[in-house]
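J.: Below are the sequence and a predicted model; questions follow.
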Amino acid sequence: MILAVKINQMAYFKKQTGNYGEDLATDFLQKKGYKILERNLTNHLGEIDILCEGPCKTRSVLAVFQKPNRAIVVVEVKTKSGKDFGEGFEMVNSFKRSKLLFLAKSLQTKYPDRTIRIDVVSINTDSQPPEIKHFENAVEEN
């Protein structure tokens, strides 16, 4: 019984840390000029932490049909309370990258005329103020 309580406490702490990180990431992105469209967007493929509109860093062949200089950005937020086991962005493994690519592709029908990219925001809450790093185009298709 004590183990179950401990696991529930750990899950609660992890969820609280994640929510705090997503709040920080949202504020950070808005200050950089991003427009937040949705948070915790869930579908049958998984969850997108933050979906926003931001600057388009690359022009594609289809740029003629795309809204100039604005992209739909899928943001994965990784929040850690220390660097003992690496940075938050290092937690985006190959499985998570594949999942993010599927999620991004699923948005193409909703945003057919937009460039869609995947960014990672890594947050370390151990420092004050929290250290926030933004990795644009962090996940790309090979």
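T.: Perfect, thanks for sending it.

J.: alpha carbons only for contacts and neighbour counts from here, please
T.: Noted.

J.: Report the contact partners of the most centrally placed residue in the chain.
T.: Against the mean C-alpha coordinate of the chain, by CA atoms, centre = their mean, the closest residue is E76 at 1.7 Å. Applying CA atoms under 8 Å, 6 or more residues apart in numbering, one finds that E76 lies in contact with 48-50, 118-121.

J.: Alongside the first one, take a look at this:
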Amino acid sequence: MAQSTYAENYLLAVAGEGFAAGFYEGLGYELIDNRVRTKCGEIDVIVRDPDGTIVFVEVKSRRGRGFGAAEAVTAKKLRTMRRCAAEWLAEKPYSAVRFDVAEVLVAGEQMQIRVFEDVDDGAC
């Protein structure tokens, strides 16, 4: 049973990340990459804003609000996101960056998204 729960959670995460990437693309962002592994961790989605800003997106996919979604991104997670982003950016030309959290709620076949932009602004 634990194995199927893991598999279900993995599939939910992948679906949510794909939905979030498509959402950003629909707004005119360019998808750069997704599910990027670094030494520090994983970056769910990387997109380029039409203004050139590189946006690192942490996607939280949930079947309901009972376990929290966006609020699950703690100060520790933000530090990890910054380290992953720095590693990914190391060999790339300078660009402005932003950190977003995308909350994807899944109900059956329906998905809804709420995006919290620039969550790193003022974070410790």
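T.: Structure's in. What do you need? None of these values were measured; they are calculated from a predicted model.

J.: The residue nearest to the centre of the first structure matches what in the second structure?
T.: Matched by TM-score structural alignment, E76 of the first structure corresponds to E58 in the second structure.

J.: next structured bit after the longest helix along the first structure?
T.: Assignment by DSSP state H gives helix 2-31 as the longest helix of the first structure. As assigned by DSSP states H and E, the chain's next helix or strand after helix 2-31 of the first structure is strand 35-43.

J.: What does R39 of the first structure correspond to in the second structure?
T.: So, by TM-score structural alignment, R39 of the first structure is matched to N34.

J.: For its match, give its distance to D121 of the second structure.
T.: 23 Å (CA to CA, to the nearest Å).

J.: What helix or strand is the residue nearest to the centre of the first structure located in?
T.: Under the criterion of DSSP H and E, E76 of the first structure resides in strand 70-80.

J.: Give the buried residues for the helix or strand following that strand.
T.: Next along the chain after strand 70-80 of the first structure, taking DSSP H and E as the criterion, comes helix 94-106. For helix 94-106 of the first structure, burial by neighbour count (16 or more other CA atoms under 10 Å) applies to 97, 99-101, 103-104.

J.: Can you name the residues in contact with helix 94-106 of the first structure?
T.: So helix 94-106 of the first structure is contacted by 45-48, 74, 116-118, 139-141 (CA under 8 Å, 6+ apart).

J.: Now A123 of the second structure: closest residue in space that isn't a chain neighbour?
T.: Spatially, and ignoring its direct neighbours in sequence, A123 of the second structure is nearest to A75 (6.9 Å; CA to CA, 6 or more residues apart in numbering).

J.: again but with T53 of the second structure, I slipped
T.: Nearest to T53 of the second structure is A96, by CA to CA, 6+ apart, at 4.9 Å.

J.: Give the aligned equivalent of the one you found in the first structure.
T.: Checking TM-score structural alignment: A96 of the second structure goes with T115.

J.: Could you report the neighbour count for its match?
T.: For T115 of the first structure, the count of nearby residues is 25 (other CA atoms under 10 Å).
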